[in-house]
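*Asks:* Quick one: sequence and predicted model below, then my questions.
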Amino acid sequence: MTTMVEQSPLSTAEIRLLDAHWRAANYLSVGQIYLLDNPLLAEPLRPEHVKPRLLGHWGTTPGLNFLYTHLNRVIKVRDLDMVYVLGPGHGGPAAVANAWLEGTYSEVYPAVPRDTEGMRRLFRQFSFPGGIPSHVAPEVPGSFHEGGELGYALVHAYGAAFDNPGLVVACVVGDGEAETGPLAASWHSTRFLDPVRDGAVLPILHLNGYKIANPALLARIPEDDLIRLFEGYGHKPYLVDCDDPATAHQRMAATMDRALDDIELIQREARLGTRTGDAPLRWPMIIMRSPKGWTGPKEVDGKPVEGTWRAHQVPFGDVRTNPGHLADLESWMRGYRPGELFDADGRPVPELLTLPPEGDRRMSANPHANGGLLRRDLVLPDFRGYGVAVKEPGTCTDEATRVLGTFLRDVIRANPDNFRITGPDETASNRLGAVFEATGKAWQAGLLPTDENLAADGRVMEILSEHLCQGWLEGYLLTGRHGLFTCYEAFIHIVDAMFNQHAKWLGTCREIPWRRPISSLNYLLTSHVWRQDHNGFSHQDPGFLDVVVNKKAEVVRIYLPPDANSLLYVADRCLRSVGNVNVVVAGKQPALNWMSMDEAVLHCTRGLGIWPWASTDGGAEPDVVLACAGDVPTLETVAAAALLREHFPELRVRLINVVDLMRLPPESEHPHGLPDSEFDALFTTDKPIIFAFHGYPWLIHRLAYRRHGHGNMHVRGYKEEGTTTTPFDMVMLNDLDRYHLVIDVIDHVPRLGGRASYVRQHMVDERLRQHAHTREYGEDAPAVRDWTWPC
């Protein structure tokens, strides 16, 4: 069992330099939390030098600075290409301090130079109105991991390492974050990392003992159990005890050297094919123990602080009004000996500048942390060549996602190191099995003769954790690559919070000039609400669309292609886009095709439009508008149009299909929004609109409430009625079926009057008959199940 490395690789001069750099980073970190002015303590500290609101997290920060300092040493000695992921994301002062020390901060923000005035601005802006957040946000150079929510650091690190054979991702995992479900699952990523083609992740579990107010679990379990836990995850743990600063630098330097030697050996043997034996790979990791709030106040007002939960945020908060606390703050900051670290003009002394690497080797300037700099466009085959032949609308069927699978197969072939598909054990279930003609599923664990499609270099990443699927892909995209996340629609909710954070990241990056756009995060949601007849109620939930619409309009896009050819167009469009979150909802079951490829291109380019072949208004003012969005709602709407044509041949019906859901709000609310004049011309301002929607009905009202004709809009959609039943019974349960849509037309077109009573009763009776048929025979009646458009 490997735990501690007992070597002393550092000279006295090296220790002195490391310690000076660490002290400088700590000084800058404390200054960010506390000071408005007097950054170098050139005069005695006065209350007006201190911020009125003290915000930030000190407890984790000195450990992050210590690790950053030591990682700089090994980068320079070994000429490493390395990025730094801070799992304790609220340790933002550490990332900012080190970026400023390295010069990167001043390069991207010239108004914050490396001098006294720059230091004052650096301090003032932190957690201050008009400034920067307290966590590791997009504004921080060198960051690609949002620190606002815990749980995703390690999975982002592995996503960054995939297909980056020369990259080392140093990832600090806080002991509080380690308790989250996504982080706990992320340790399994060792079984998906290919030492030949991928880079390496060096996890550093930082045990400082406490969270906000409670002990951290992993800091309290017996050491032998802790070591065995991580060995079981596929790691070779090294333990570094940093309680004593006098020995901490030697121990950490020796341990980092050993861990990086291990990584180099694993990769060299794998790439040369010289590894012997069949024992599983064990990648190194470091477990670092240090006091929470290390080097900070030992106690405040007679209560212990360093090494306790009291150090988590601000060790003392009433500095402006409490002279004792003001004196304690000044003593604390002067204890770092800033006069040895910065010259009279506030510049780091020359010795400090010799520790960090230069140029892109600086972790704060590494282009992988600004992935748009490295992004290459995908090589995409012409999606038109994968389309299905459609001679007449609504007369032939295909499985839309199966057709898409052939396109994705060739996307993988054309981009062997730049594109991945992630999903929770559902690629084949979602009818994308054609991709396995081009690649396997990434797998570094044991194999059995019954296994299929597993490969060490697979481009498909499957694990039964939506968190890992999303996190791997986010890390991959954030470092400049492309991908697709496929998932059952109901269970994409598991990553609601991850989506929120990524969308916020993208929204913020749009406001930062030096951030280059990255590839869009693309979701394909299938096995959707209307075709979950065998799984039933638990698998029926289209509400992710509602979550997505909450985010900034510049970022989010939602597409509901009604057939196979439109899905191909939408997929191509999403894979070409940058800076967005694209959500595509498409069924995997056999469904009618409505458009030829040429028609699909025109229709999807518009985002919505009239289907003349299903309409009877003849270009005149309609009596009623039938609108639909989603494959099953489209089927039911077109079938309702056929019934209306049969029973009310004189009724002028206009049928509008919506592919791009964000065409519904005005252009003032979303970049894709239709101008009011175009919306009014399509939907009218005074005629009833019967809208069949894939999701919850209120989402359409929310998007269209500013429109002139919104008061005439009546939306049918999922209303939380479901069970294990037939496809048509499912739409009837939610009043989305063709018969109910006809009833809605009768009820909202006044001129039909009493003469429509017999037809209305006939529609009610048909619903009853169809319901009874499912209960007797266990399937939908052939007239519904096999319905096609009557050409």
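*Replies:* Great, that's in hand. Numbering: from 1, shown residues only.

*Asks:* can we go C-alpha only for contacts and neighbour counts from here?
*Replies:* Fine.

*Asks:* Pull out the buried residues from the lengthiest helix in the chain.
*Replies:* Longest helix in the chain by number of residues, with DSSP state H as the criterion: helix 245-272. Buried positions in helix 245-272, judged by neighbour count with 16 or more other CA atoms under 10 Å: 248-256, 258-260, 262-263, 266-267, 270.

*Asks:* Same check on stretch 709-724?
*Replies:* Residues 709-718, 722-723 are the ones in stretch 709-724 that count as buried (16+ other CA under 10 Å).

*Asks:* take a look at this one as well, against the first:
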Amino acid sequence: MSNNALPLSAVELGRIDAWWRAANYLSVGQIYLLDNPLLKAPLCLEHIKPRLLGHWGTTPGLNFIYAHMNRVIRRDDLDMIYLAGPGHGGPALVASTWLEGSYSEFYPNVSRDEEGMRRLFRQFSFPGGIPSHVAPETPGSIHEGGELGYALVHAYGAVFDNPELIACCVVGDGEAETGPLAAAWHSNKFLNPVTDGAVLPILHLNGYKIANPAVLARISHEELEQLFRGYGYTPYFVAGDDPAQMHQDMAAAVDAVVAEIRTIQRTARAGGSDPLRPRWPMIILRSPKGWTGPRSVDGKQTEGSWRSHQVPLSDMASKPEHVRLLQDWMESYRPGELFDAAGAPVAEIAALAPVGERRMGANPHANGGLRLRELRLPDYRDYAVAVARPGQDDAEATRVLGSFLRDVIVHNPDNFRVFGPDETASNRLGALFEVTDRAWMAERLEGDDHLAPDGRVMEVLSEHLCQGWLEGYLLTGRHGFFSCYEAFIHIIDSMFNQHAKWLKVTSREIPWRRPIASLNYLLTSHVWRQDHNGFSHQDPGFIDHVVNKKADIIRVYLPPDANTLLAVADHCLRSRNDINVIVAGKQPAPQWLSMDAAVKHCSTGIGIWEWASNDWQNGGGEAGVDQASEPDIVMACCGDVPTLETLAAVALLRELAPDLRVRVINVVDLMTLQPREEHPHGLTDKDFDALFTRDRPILFAYHGYPWLIHRLAYRRSNHANLHVRGYKEEGTTTTPFDMVVLNDLDRFHLVSDVMDRVPKMRARAPHIKQAMRDRLVEHKEYIERHGEDMPAIRDWKWPW
């Protein structure tokens, strides 16, 4: 920026510089000190933490930006949140929120005085304290900074349908090298200046990562500018290392971008027609890594070098000269000018802080549960598929769900969106386009399908962006739904991890964090109906990944038909602080339960399907109570295709072995299989035994990898008799039924499994198993000749 105009008066310059020095002082203290927070005595080893953990290099830049955002928030009464993308920048946000007072309001024991400062320092990266990154414990944060790449996409998610909000998003130059961040720059093609807020990206180039130079810091100014103009931004550059000049240049840049944002919004909102996509402003800030820290340590350059990335001064016990260097470093900020005798920030610093909820640490958008409005949900029963008799008619479960979601959008036009990677229509949710379009601010051509600036469907061919937008949307108090092909949801495994960790900490350990709407996944185009796309599209393993997380947070549902899917979806949209994974097929499939039956079934998540069982016919008492009425075999199923194959196997068993007593159990809520002590939805041992018996064989047909069922049920009394069939990594381009045959999940294999496990069938087992082998040979010959499944398979109906 030019230094011809000086936007800051001497008073303003003094306030900003004082804040910055104070935040830097507090940040260094957090990394190093246990005691002596105001340096009232000469530093000695006893004042210093025995284990030095933290990241200094990015911190002064984050403090610098925070100070400048405070000025314009206070001046213009801006509604702004702060997202710190650089990893482990926690000291900066903790320091600034303590200076503004919001930290002490959330944590009264960390008061704004000398004792509070001592606690502030001691808790950082210390047992029983707080993490080194910007974590859920940090006031004002919606972004978990432990993993890089997601800050910008979270920022855009936060401002969708938040027309007055500005998300100041600092992108570190290391983070800028990640794939998700590179894609996130394109979020500006989805931001509607009429109904959405604004993102102010600040690319902070301090030159280095842990040990290597950063790519964007080592390309020419011209190339860097062209890159971001190509992304659709107007970049403003601020560069240097002289604090006074940098403050003036940064203030000028911030004034320019805020004015530009307001002009873009004012023009669009006064237009009355489809707004044109604006070129949004951004700032590229170049400052030294570890700015204001030790210039050199042990004769090696530190400030402006990768050596300042983490802890510039270490080995305190073996290098006592480092203790003196630390004291010199902290005293260089002139703490006597920054804090009064009691340890509180001086009035000059307090004068820069915004007031009340305008403080970025106290902004209610960053504690989204404060702003959460209940969804107005239509009655899901109104969308029911008529089921007069089980298994007689087919329906596409997700198409039925699409009509329900369509009306959710109608009733909630500004706080509910559907996200997905270019698959909304493919996943049979096309009813959404009866009432809305795909959000799109880029160029539109004649013949495009349902594109509009105000669309409520967020489609982009990046699972990372869909996930990140949705997370930002939820964390700021709205609701959403993410549909994806089952195999490719793995792309966001790590993002799921971070959100699950956030929810675990916020829901159990941070009472001031209010509950937010749950993260809802619909996984469709699933493993058993990817026969046409082949092996690359066949993977049900996301469930296994999800189940690793805390039971308080995760829920997994596998509804077997459309009516159960409706009941599950309604429940998930009403839930809070959960991650709900729903797996449901989109292809025509048999419908088993009426809506009344589906509601009852889903209310417990597991149950005996009496209409498919015959064990109750052969005893004197209620099933599971009278020993005479115990089944010979329990046939359990979880998932739409396993349910179909189980019922087809049961039908064969009734034909071939009519005296065999079979109990059919369907599982909708996978977590019911865990003991109640391990998951809140788990069955008690008594209830589990009543369903599955204590000593009878159990044949379980499962949607995913078989070992997960064993893992969930290994503590149950009858686990030794549990045999699970599921996906065993066999797949190719073939027919739908051949997919289940390849994995031994088909009806013929299931019948043979029963023969192997029921002692009373020993005499007839060889004949029945031979008949099943013959059916499998017939199947193989038929599909190789005709290219489709046999009519007896394709057209099968439940016969009773």
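*Replies:* In hand now; what should we look at? Worth saying up front: this structure is predicted, and the values here are computed from it rather than measured.

*Asks:* one step back: according to the alignment, the longest helix of structure 1 goes to what range in structure 2?
*Replies:* Residue correspondence for helix 245-272 of structure 1 in structure 2, counting by TM-score structural alignment: residues 243-270.

*Asks:* Equivalent analysis for stretch 669-685 of structure 1, please.
*Replies:* Applying TM-score structural alignment, one finds that stretch 669-685 of structure 1 aligns to the residue range 678-694 of structure 2.

*Asks:* Buried residues of that stretch, list them for me.
*Replies:* Neighbour counts over stretch 678-694 of structure 2 (16+ other CA under 10 Å) mark 679, 681-685, 688-689, 691-694 as buried.

*Asks:* how about Val583 of structure 1, what does it touch?
*Replies:* 522-525, 545, 556-559 (CA atoms under 8 Å, 6 or more residues apart in numbering).

*Asks:* so where is stretch 773-792 of structure 2 in structure 1?
*Replies:* Counting by TM-score structural alignment, stretch 773-792 of structure 2 sits on residues 764-783 of structure 1.

*Asks:* An error on my part: the question was meant for stretch 328-347 of structure 2.
*Replies:* Stretch 328-347 of structure 2 corresponds to residues 331-350 in structure 1, going by TM-score structural alignment.

*Asks:* Pull the residues that contact the matching stretch.
*Replies:* Applying CA under 8 Å, 6+ apart, the set of residues contacting stretch 331-350 of structure 1 from outside is 20-21, 23-24, 26-27, 30-31, 40-41, 101, 114-117, 119, 296-297, 352.

*Asks:* go on, stretch 21-41 of structure 1?
*Replies:* Contacts to stretch 21-41 of structure 1, defined as CA under 8 Å, 6+ apart, come from residues 45, 48-51, 54-58, 61-62, 65-66, 69, 93-94, 96-98, 101, 116, 119-120, 122-127, 314, 333-334, 336-338, 341, 346, 352, 355.

*Asks:* In helices, which of these appear?
*Replies:* Among these, the members falling in helices (DSSP H) are 61-62, 65-66, 69, 93-94, 96-98, 101, 116, 119-120, 122-125, 333-334, 338, 341.

*Asks:* Kindly supply the PyMOL command isolating those of those residues that are buried.
*Replies:* Selecting in PyMOL just the buried members of these, where the criterion is 16+ other CA under 10 Å, is done with this command:
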select buried, resi 61+62+65+66+69+93+94+96+97+98+101+116+119+120+122+123+124+125+333+338+341
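
*Asks:* Now do the buried residues in stretch 583-602 of structure 2.
*Replies:* When neighbours are counted by 16+ other CA under 10 Å, the buried residues of stretch 583-602 of structure 2 are found to be 583-587, 589-595, 598-599, 601-602.

*Asks:* circling back: for the buried residues of stretch 709-724 of structure 1, which one is nearest Asn535 of structure 1?
*Replies:* Distance ranking of the buried residues of stretch 709-724 of structure 1 against Asn535 of structure 1, using CA to CA, places Thr723 first at 8.1 Å.

*Asks:* mind listing which of the buried residues of stretch 583-602 of structure 2 are in helices?
*Replies:* Under the assignment DSSP H, the buried residues of stretch 583-602 of structure 2 contribute 595, 598-599, 601-602 to helices.

*Asks:* Next, count neighbours for whatever residue of structure 2 lines up with Trp100 of structure 1.
*Replies:* Under the alignment (TM-score structural alignment), Trp100 of structure 1 pairs with Trp98 of structure 2. Residue crowding around Trp98 of structure 2 was assessed by other CA atoms under 10 Å; the count is 26.

*Asks:* Gly130 of structure 1 too?
*Replies:* Tallying neighbours of Gly130 of structure 1 according to other CA under 10 Å, which is how burial is gauged here, yields 8.

*Asks:* Aligned to it, what sits in structure 2?
*Replies:* Per TM-score structural alignment, the equivalent position to Gly130 of structure 1 in structure 2 is Gly128.

*Asks:* so its match sits in a strand?
*Replies:* No - inclusion of Gly128 of structure 2 in a strand is not indicated when DSSP: H, G, I helix; E, B strand; the rest coil is applied; the result is coil.

*Asks:* Identify the residue spatially nearest to Lys197 of structure 2, adjacent ones excluded.
*Replies:* Just so we're on the same page, residue 197 of structure 2 is Gly rather than Lys. Using CA to CA, 6 or more residues apart in numbering and skipping residues adjacent in sequence, the residue nearest Gly197 of structure 2 is Pro163, 3.9 Å away.

*Asks:* Would you tell me what helix or strand that neighbour is located in?
*Replies:* For Pro163 of structure 2, there is no enclosing helix or strand under DSSP states H and E.

*Asks:* ok, it - contacts?
*Replies:* Applying CA under 8 Å, 6+ apart, we find Pro163 of structure 2 in contact with 193-198.

*Asks:* Which single one of those is nearest to Ala158 of structure 2?
*Replies:* In terms of CA to CA, no member of these lies closer to Ala158 of structure 2 than Gly197, at 8.4 Å.

*Asks:* what's the counterpart of the closest one in structure 1?
*Replies:* For Gly197 of structure 2, the aligned residue in structure 1 is Gly199 (criterion: TM-score structural alignment).

*Asks:* Over to Cys602 of structure 2?
*Replies:* For Cys602 of structure 2, the equivalent position in structure 1 is taken to be Cys604, counting by TM-score structural alignment.

*Asks:* Gly131 of structure 1: how many residues sit nearby?
*Replies:* 14.

*Asks:* Surely Gly56 of structure 1 touches Pro315?
*Replies:* No - the pair Gly56 of structure 1 and Pro315 does not pass the contact test of CA atoms under 8 Å, sitting 10.2 Å apart.
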